[in-house]
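**Student:** I'll drop the sequence and a predicted model, then ask my questions.
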Amino acid sequence: MDHFLDKSHGRFGFSANETPALKISPGTGETIGFETSDEVYAQLHEFRDMEKLTVGINPVTGPVYVEGAQPGDALAVTIHEIRLKDRGWSVSLPGSGALQHVMGQEMFTRRVPIDDDGVHVTSRHTFAPSPMIGCIGTAPAEGSNSTIMPSTPQGGNMDLVQCRPGSTVYLPVMVEGAYLSIGDIHAIMAEGESSFVAIEAEGIAVVSVDVVKGMALRAPRVETADEWIFVGLGNPVQESITRGYEDMFAFLVDGHGWDRGDAYAVMSAVGHSQLGGPTGSADPDPLHPFSAVGAVTIHRLPKAVLASGD
């Protein structure tokens, strides 16, 4: 890799008020390694007590200032590789996730070895790694966005399995330089992240960055080898679904010149929708900080329809 940011550059918010850890020129193909930290999970495993933590939850490494990025543009962040280390963590935080009621108020933690054989989730279950980036985003126009919840139009803790090697994540630019940060690597994670804390793992995400001028986005997008994925954010969930589908429709009609009726019919046939990560789209109740408000949804369009539709 051409540049490396170690985990000492971890921050607990997405903000343009932070001093950039690195400045780069876009579109050069140069790669940047973002090292993430699992220290909070190691401490939870040791202490089983949130009150004893000496570090914050879910830091992101950065920020990276991208020269030439201006409000109204988009960052195109291509994920080339995610290098895992030798361990991951399964943790149940009381009051979080879809399984909070069955797991109860006692904290559960498990150290998960990672080696050449795979990710050893139990003594009987070893899975092939499927690493992805849980938290990726740019700075808001003002203030700071959380690295935990909610997800925002600039990204954040979206927890999408599609943010994996081979994908390109498109993020809105709200401030000059964009201020890109990355954290929360997972060794493997089921879609929807039922546990709120999946198999978290320290690692290094290797990416390259470009700027797409004039690509004004109201929410992130992800391009995989086979699909375009549009992130919907809204409260209630139906608003999230509507916004994601509207962005897909505009992509076809405004971006690719499709007839409105063609876009409508094709989307009804192959434009799939599902829940994304569990972090919600609006600020949570301070008394229930891990209870999501609103929803993150994803809307998947096969790339194959573009070849036959343009």
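**Tutor:** Here it is on my side, so go on. Only a predicted model underlies this, so the values are computations on that prediction, with no experimental measurement involved. Residues are numbered from 1 along each chain as shown.
**Student:** can we go C-alpha only for contacts and neighbour counts from here?
**Tutor:** Will do.
**Student:** chain center to the helix or strand Ser268 falls within: distance?
**Tutor:** Mapping Ser268 onto the secondary structure by DSSP states H and E places it in helix 260-270. Between the centre of helix 260-270 and the centre of its host chain there is 28 Å, according to C-alpha atoms, centre = their mean, to the nearest Å.
**Student:** just the residues contacting whichever helix or strand comes after that helix, thanks.
**Tutor:** Of the helices and strands lying after helix 260-270 in sequence (DSSP H and E), the nearest is strand 272-275. For strand 272-275, contacts defined as C-alpha atoms under 8 Å, 6 or more residues apart in numbering pick out 192, 241, 295-301.
**Student:** same question for stretch 164-171.
**Tutor:** With C-alpha under 8 Å, 6+ apart, stretch 164-171 has contacts from 74-82, 130-133, 137-138, 154-155, 163, 217, 219-225.
**Student:** can we see that at 7 Å?
**Tutor:** Here stretch 164-171 makes contact (C-alpha atoms under 7 Å, 6 or more residues apart in numbering) with 74-82, 131-133, 137-138, 154-155, 163, 220-225.
**Student:** buried residues in that stretch, which are they?
**Tutor:** Of the residues in stretch 164-171, those scored as buried under the neighbour-count criterion (16 or more other C-alpha atoms under 10 Å) are 164-165, 167-171.
**Student:** that one spans what distance, first to last residue?
**Tutor:** With C-alpha to C-alpha, to the nearest Å as the measure, stretch 164-171 spans 15 Å from end to end.
**Student:** same thing with stretch 5-13?
**Tutor:** Distances were taken as C-alpha to C-alpha; on that basis the terminal residues of stretch 5-13 are 17 Å apart.
**Student:** second one coming, line it up with the first:
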Amino acid sequence: MAFICEAEGVRPDTVPGALHHLSAVPETVHWGYFDPSVAPVLKVKSGDLIRAEAVTHHAGDDPELMFDEKIARIFNEVPATDRYPGVHIMTGPIFIEDAQPGDILEVRYLSMVPRFRYGSNLAANWGYLYKEFGEKERVTIYELDPNTNTASALYAYDFPGKYLTPGTVTRCPECDRQPALAGVRVPVRPHLGTAGVAPDVTGRVSTIPPGLHGGNIDNWRIGAGAVMYYPVQVEGALFSIGDPHVSQGDGELSGTAIEASLNVLFQVIVRKDFSFRSPLLETPKNWIVHGFDEDLDVAMRQASMDMLSLLTEHRGLSANDAYSLMSVAADFGVTQVVDGRQGIHVRMPRDIFGPQTGVKK
């Protein structure tokens, strides 16, 4: 059996274009940032499909299990001095023809397949309970089982010192391995922690905080079968993917998910028929909007106002009706609390509106 990580089927209005392949190698990645001045590594048309590699920056937590020749090249050839201001390895950017500021880039994620059968979780210095654990950092290596679509802890070790350098390589054969989580199996749900378009700014924008361009949203629902709508900010959109995960809970409490490289198939479509302020997620069952801020209360208000906008402007409800519906049918949750700019998401069931798909003008 294979991992359950492919969409059940493409939407009926999908018209696939050309299929492109994008490997992650030193020449096709940018480490730790979005930047509109970065030259695109691939140019595509609206409707085209891209099969791309997304590499975890935590592959060095056990290089024997999570490296291959191409990943080793990235870690060895991208200078440590060029891995800033964020931490994530981003594949891209991809230039989409005819995408202009004010448009929406619709990204249909069709397949996410683990590259290896292993991933890493770090209880990090940026984790929510770091001080409560005596400022100790611990790595847990997980093994994936494609027959049960689960992950179980293979072993754990205490990280020596402080995990600060993006792409740190630990020689796990030399570390003190400890048993962990005996008898526990975690559902595997591959997704991208970080993806988005280039912001309209000068210079580098860190991949660590999420924002209106997308970025490090860390919502585990951005997997196969999901559709993301990103507000385009610069010509060509300049879309990149990274920070692949195979499992994560809402909150991402320790600072990381199960970080594991993925092979991702997705379709990009330029939408000029509607607009939306923030990254919008559509799953087979829900519409999900996001709010981001250093203060969770502010993020909650942003998510509330954007859901109100979705219901009034794109579903045709009055503001009063939308407000009532949000109180009785919407589920609010904490996406993550560890990326500096924290995240709230709010889910609205799609089936309560009847047989309608997609987002209206």
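**Tutor:** Looks like it came in fine. Everything numeric in this text was worked out from a predicted model, so none of it was measured.
**Student:** which position in the second structure aligns with Ala201 of the first structure?
**Tutor:** For Ala201 of the first structure, the aligned position in the second structure is occupied by Ala260, per TM-score structural alignment.
**Student:** which element follows the lengthiest strand in the first structure toward the C-terminus?
**Tutor:** Identified as the longest strand of the first structure according to DSSP state E is strand 74-92. Where DSSP H and E defines the elements, the next helix or strand beyond strand 74-92 of the first structure is helix 100-103.
**Student:** report all helices and strands that the very next helix or strand once past that following helix contacts.
**Tutor:** Note on helix 100-103 of the first structure: by DSSP H and E, the next helix or strand toward the C-terminus is strand 108-115. Here strand 108-115 of the first structure touches strand 74-92, strand 118-120, going by 3 or more C-alpha pairs under 7 Å, 6 or more residues apart in numbering; DSSP states H and E.
**Student:** circling back to that earlier point, which two in the buried residues of stretch 164-171 of the first structure are spaced the farthest apart?
**Tutor:** Pro165 and Leu171 (16.6 Å; C-alpha to C-alpha).
**Student:** go through the contacts of strand 272-275 of the first structure and flag which are in helices.
**Tutor:** Secondary structure assignment (DSSP state H) places Ile241 from those within helices.
**Student:** shouldn't Ile71 of the second structure be within a helix?
**Tutor:** Yes. With the criterion set as DSSP: H, G, I helix; E, B strand; the rest coil, the secondary structure at Ile71 of the second structure is a helix.
**Student:** now the residue mapped onto Thr61 of the first structure from the second structure. Nearest residue, chain neighbours left out?
**Tutor:** With TM-score structural alignment as the criterion, Thr61 of the first structure lines up with Thr91 in the second structure. In space, not counting the residues next to it along the chain, Thr91 of the second structure is nearest to Val29; the distance is 4.5 Å by C-alpha to C-alpha, 6 or more residues apart in numbering.
**Student:** for the helix holding Ser268 of the first structure, packing partners?
**Tutor:** Other helices and strands packing on helix 260-270 of the first structure, by 3+ C-alpha pairs under 7 Å, 6+ apart, are helix 237-256.
**Student:** which bit of the second structure covers the helix it packs on?
**Tutor:** Using TM-score structural alignment, helix 237-256 of the first structure corresponds to residues 296-315 of the second structure.
**Student:** which residues does that stretch contact?
**Tutor:** Contacts with stretch 296-315 of the second structure, where a contact means C-alpha under 7 Å, 6+ apart, come from 289-293, 317-319, 322-323, 342-346, 359-361.
**Student:** between the helices and strands packed on strand 108-115 of the first structure, which one is nearest to Ala178 of the first structure?
**Tutor:** Evaluated over these, closeness to Ala178 of the first structure peaks at strand 74-92, with 7.6 Å, by C-alpha to C-alpha.
**Student:** how far out from the middle of the chain is the closest one?
**Tutor:** Using C-alpha atoms, centre = their mean, the distance from the centre of strand 74-92 of the first structure to the centre of the chain it belongs to is 10 Å.
**Student:** that strand vs strand 108-115, what angle?
**Tutor:** In this structure, strand 74-92 of the first structure runs at an angle of 120 degrees to strand 108-115, with axes from the mean of the first three to the mean of the last three C-alpha atoms, to 10 degrees as the basis.
**Student:** for the nearest residue to Val212 of the first structure once chain neighbours are set aside, which residues are in contact?
**Tutor:** Spatially, and ignoring its direct neighbours in sequence, Val212 of the first structure is nearest to Ala74 (5.2 Å; C-alpha to C-alpha, 6+ apart). Each residue near Ala74 of the first structure by C-alpha under 7 Å, 6+ apart is listed here: 170-173, 211-213, 215-216.
**Student:** for Ile50 of the second structure, helix, strand, or coil?
**Tutor:** Secondary structure assignment for Ile50 of the second structure (three-state DSSP): strand.
**Student:** rewinding a little: out of the contacts of stretch 296-315 of the second structure, which sit inside strands?
**Tutor:** Residues from those lying in strands, with DSSP E as the criterion: 289-293, 342-346.
**Student:** of those residues, which pair is most distant in space?
**Tutor:** Of all pairs drawn from these, the widest gap by C-alpha to C-alpha lies between Asp293 and Val346 and measures 14.8 Å.
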